[in-house]
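How does the following fold in three dimensions:
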Amino acid sequence: MLRNAVVLGTGLIGTSIALALRENGVEVALADPDPASLRMAHELGAGEVLGSGAPTPPADVAVIAAPPSAVPTALREAQGRGLAQVYTDAASVKDSVAVRAEQHGCDMSTYVPGHPMGGREKNGPSAARADLFLGRPWALCPTGKADPGAVTTVTELVRACGAEPHMLTAAAHDRAVALVSHAPHVVSSAVAARMLTGEEEALALAGQGVRDVTRVAGGDPELWWEILRNNPRPVAAVLEETATDLARAARALNAADPDREAVWGVLERGARGHERIPGKHGVRQEPEYAVLPVVIPDEPNALGRLFAAVGEVGVNVEDVRIDHSPGLPVGVAQLWVLGTELPRLSEALAAHGWSVHG
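Got it, this is the predicted structure:
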């Protein structure tokens, strides 16, 4: 089991990794070139500042939580200082990072490139959570020069953070994240950018749909440019295919007699593609899940009281989403439960005075 670790970088990802490790009894030392970020991570309980009574190097493992272009230099410096026996990183691009690490003269036998597939649209240590990676996939891309013991150690790190390790090559990883993360972020940003031209009357009608589509667009543009420029071709390929679908739909809708088949084809393939996205526990969402809408007042502890009532019934909530009603003192909690449990839960909540619709 891991005894101690060093986390270099105390932003959202690094601090979340440190918090998760601390919850599992791992001693953590922290370092960051930004004193304010480092101080906040320390005050949040993520670990001790490196060199101030923290674990004495070499630690079992060091995690470099830095942008892709900064990883090779940070790795070489960390190895030169002998900070740990094994090293990994958390950058969202792997192929170019691994290539540059070797060019920088890094010891590739102790380095296992990694990428936790968890994050938030918020940045910095204040947004960190110990459960950020719980149940999430964590890509590991060991090079052909990585020592098997190093791979084992980094795999233990992943499991200590509550994540599931996925082994794949660096090139395969970059193609995958272009499809499921990087290109979707650009598309989300493009949709959100349209809101800049919207009239206030239009924006007042915004519902959960547009919020869902544009949620990740709130990320730091500078950080995302750093990611995209290090994975340009795989992202461009996905964006070009997406642009082709959008252009086809636009031409069809602009026609004097809109082409139903052209637009329907995009919508139908989109529905089938959505079904392929893994749901809870890393498997496709099963059809037996049903949604129970419950009206809740917009007041303190309303959601807590609802969950307490659900707990008394003994029904497990698989997922939840809150839809707010603009200008009204109420919202709607959408509870995902097993279809077989829906009637029992609906009846019980109604008996306790909740306004259920299902």
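
from here on, contacts and neighbour counts on C-alpha atoms
OK.

mind listing the strands for the stretch 1-150 of the chain?
Secondary structure of the stretch 1-150 of the chain, counting by DSSP state E, counting those that start in this stretch: strands at 4-8, 27-31, 48-49, 59-64, 84-89, 111-112, 114-116, 137-140.

what would those strands look like in TSV with mean neighbour count?
Shown next, in TSV, are the strands of the stretch 1-150 of the chain (neighbours: other Cα atoms under 10 Å):
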stretch	mean neighbour count
strand 4-8	27
strand 27-31	25
strand 48-49	20
strand 59-64	26
strand 84-89	25
strand 111-112	27
strand 114-116	26
strand 137-140	23
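
With distance to residue 207 added, can I get the ones you listed in JSON lines?
What follows is those, written out as JSON lines (distance: least, Cα to Cα, whole Å):
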{"stretch": "strand 4-8", "distance to residue 207": "40"}
{"stretch": "strand 27-31", "distance to residue 207": "41"}
{"stretch": "strand 48-49", "distance to residue 207": "44"}
{"stretch": "strand 59-64", "distance to residue 207": "39"}
{"stretch": "strand 84-89", "distance to residue 207": "38"}
{"stretch": "strand 111-112", "distance to residue 207": "43"}
{"stretch": "strand 114-116", "distance to residue 207": "31"}
{"stretch": "strand 137-140", "distance to residue 207": "30"}
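
now the other sequence, so there's something to compare against:
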Amino acid sequence: MASELRTVLVVGTGLIGTSMALALRQRGVRVLLADHDQGAVRLARELGAGEEWHPEAGTPAEPIDLAVIAVPPAHVASELLALQRNGTATFYTDVASVKVEPIERAGQLGCDLSTYVASHPLAGREKSGPGAARADLFLGRPWALCPTPDATPEARAAVQQLVELCGGNPVEVDAADHDRAVAVVSHAPHVTASAVAARLADASDIALGLAGQGIRDVTRIAGSDPGLWLGILSGNAAPVAEVLEAVSRDLSEAATALRALADGDGTATQELTQLLKRGVAGHGRIPGKHGGPAPAYVVVQVVVGDRPGQLARLFQICDEVGVNVEDVRLEHAPGLPLGIAEVSVQPDAAAVLTKALHERGWQVP
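Next up is the predicted model:
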């Protein structure tokens, strides 16, 4: 088994790399930071993510137990080779969202695959860069581990310990299975959201003025860095294309049905109904926050004023009456100094919370 991780090198101080560094620092791990962008390194350091790595200074006082390569997929293998040639660390991993291409390329370059375990934390934000980093980004999130047959038990244990220190949930999976899976749950959805958001570029002011929470939900991830996503999609092109082709067929059939419906063919509603039902069924399969089937919560809507302390007071009431908040979403009212807080609670707690809010003068629609 690998010994305890004491010193970790993070190469790449973007959102994922810096978030990982922050999480490790909270657990007492010494973190060294490296990036071609010196500004990113400085910002990560100022945020408390660790200390800048100066390889030209020679061997650090403590040996580097694990090097984490947090760079775009196309650069993982070359970065791994350079680090291994210099004997930088005992073990190595990467956190790119594509696995087959980096692993194959590493083998082609002659990297030592016995000390390397590819990995991918299924966590992120629509924002990028070290300024968006959070130490709790990985808490409870799946973290795919894709070791090759060459990986030693010690290398596997070191990367597993990294995941545990960051609060992730390690899941060992074949690299090809991983890439097909993320094409369905991450990569193709991003392209789809971008396609919907692209319709807004030429939308009328009237349409944008009528935009509600639905369009914000569907397009939220479309605000991510295009350059970053081009690298991800290029590395997983074939699996993503297969998913998008299937989505395109569904959309094409829906458009055909709508054209028929517009021409007076009432039977076209059957195809639309089937697609909508399949959508409900698919949405219902998304795991809940604790894993497994998503539980059925009741949403309590509360009018919240747009002023400091309102959400804190709302959560305080939940605490006073013993109601656990399972989830919360905010929907702002355009042009008005208020919004709606949608508080998801257990079914038997909805009436308790509603009554408590009414008694304290809150508006519950």
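
quick one on the thing from earlier: quick check: which of the strands of the stretch 1-150 of the first structure is nearest to residue 354 of the first structure?
strand 137-140 (36.7 Å; Cα to Cα).

From residue 244 of the second structure, how far off is residue 103 of the second structure?
Distance, residue 103 of the second structure to residue 244 of the second structure, using Cα to Cα, to the nearest Å: 25 Å.

hang on, the earlier thing: for residue 39 of the first structure, which of the strands of the stretch 1-150 of the first structure is the nearest?
strand 48-49 (8.2 Å).

on that earlier part again, residue 103 and residue 244 of the second structure - which one has more neighbours?
Remark: of residue 103 of the second structure and residue 244, residue 103 carries more neighbours, 23 against 19, as counted by other Cα atoms under 10 Å.

Quickly note the distance from the residue in the first structure that the more buried one lines up against to residue 70 of the first structure.
Mapped onto the first structure by TM-score structural alignment, residue 103 of the second structure lines up with residue 98. Distance, residue 98 of the first structure to residue 70 of the first structure, by Cα to Cα: 12 Å.

same check, this time on residue 310 of the first structure
Taken as Cα to Cα, the span from residue 310 of the first structure to residue 70 of the first structure is 47 Å.

likewise residue 139 of the first structure?
Distance from residue 139 of the first structure to residue 70 of the first structure, counting by Cα to Cα: 19 Å.

Also residue 83 of the first structure?
Distance of residue 83 of the first structure to residue 70 of the first structure, computed by Cα to Cα: 17 Å.

Neighbour count: the two, which is higher?
More crowded of residue 83 of the first structure and residue 70, by other Cα under 10 Å: residue 83, with 22 against 14.

Report the contact partners of the more buried one.
Going by Cα atoms under 8 Å, 6 or more residues apart in numbering, residue 83 of the first structure touches 6, 57-59, 62.

Repeat that for residue 343 of the second structure.
299-302, 325-329.

repeat for residue 203 of the first structure
residue 195.

Please tell me how far the residue mapped onto it from the second structure sits from residue 201 of the second structure.
Taking TM-score structural alignment, residue 203 of the first structure has residue 208 as its aligned residue in the second structure. Going from residue 208 of the second structure to residue 201 of the second structure by Cα to Cα gives 10 Å.

ok, now residue 211 of the second structure?
13 Å.

Of these two, which one has the most company?
Legend: neighbour count by other Cα under 10 Å for residue 211 of the second structure and residue 201, higher for residue 211 (12 against 9).

Which strand or helix spans that one?
Assessed by DSSP states H and E, residue 211 of the second structure sits outside every helix and strand.

next one: residue 332 of the first structure
strand 330-338.

how about that strand, which residues of the second structure does it hit?
The aligned range for strand 330-338 of the first structure is 338-346, by TM-score structural alignment.

in the matching stretch, what counts as buried?
339-346 (16 or more other Cα atoms under 10 Å).

try stretch 78-86 of the second structure
So for stretch 78-86 of the second structure, counting by 16+ other Cα under 10 Å, buried means 79-81, 83-84.

How about stretch 160-170 of the first structure?
160-167, 169-170.

and what of stretch 138-156 of the first structure?
For stretch 138-156 of the first structure, by 16+ other Cα under 10 Å, it's 138-143, 146-147, 150-151, 153-156.
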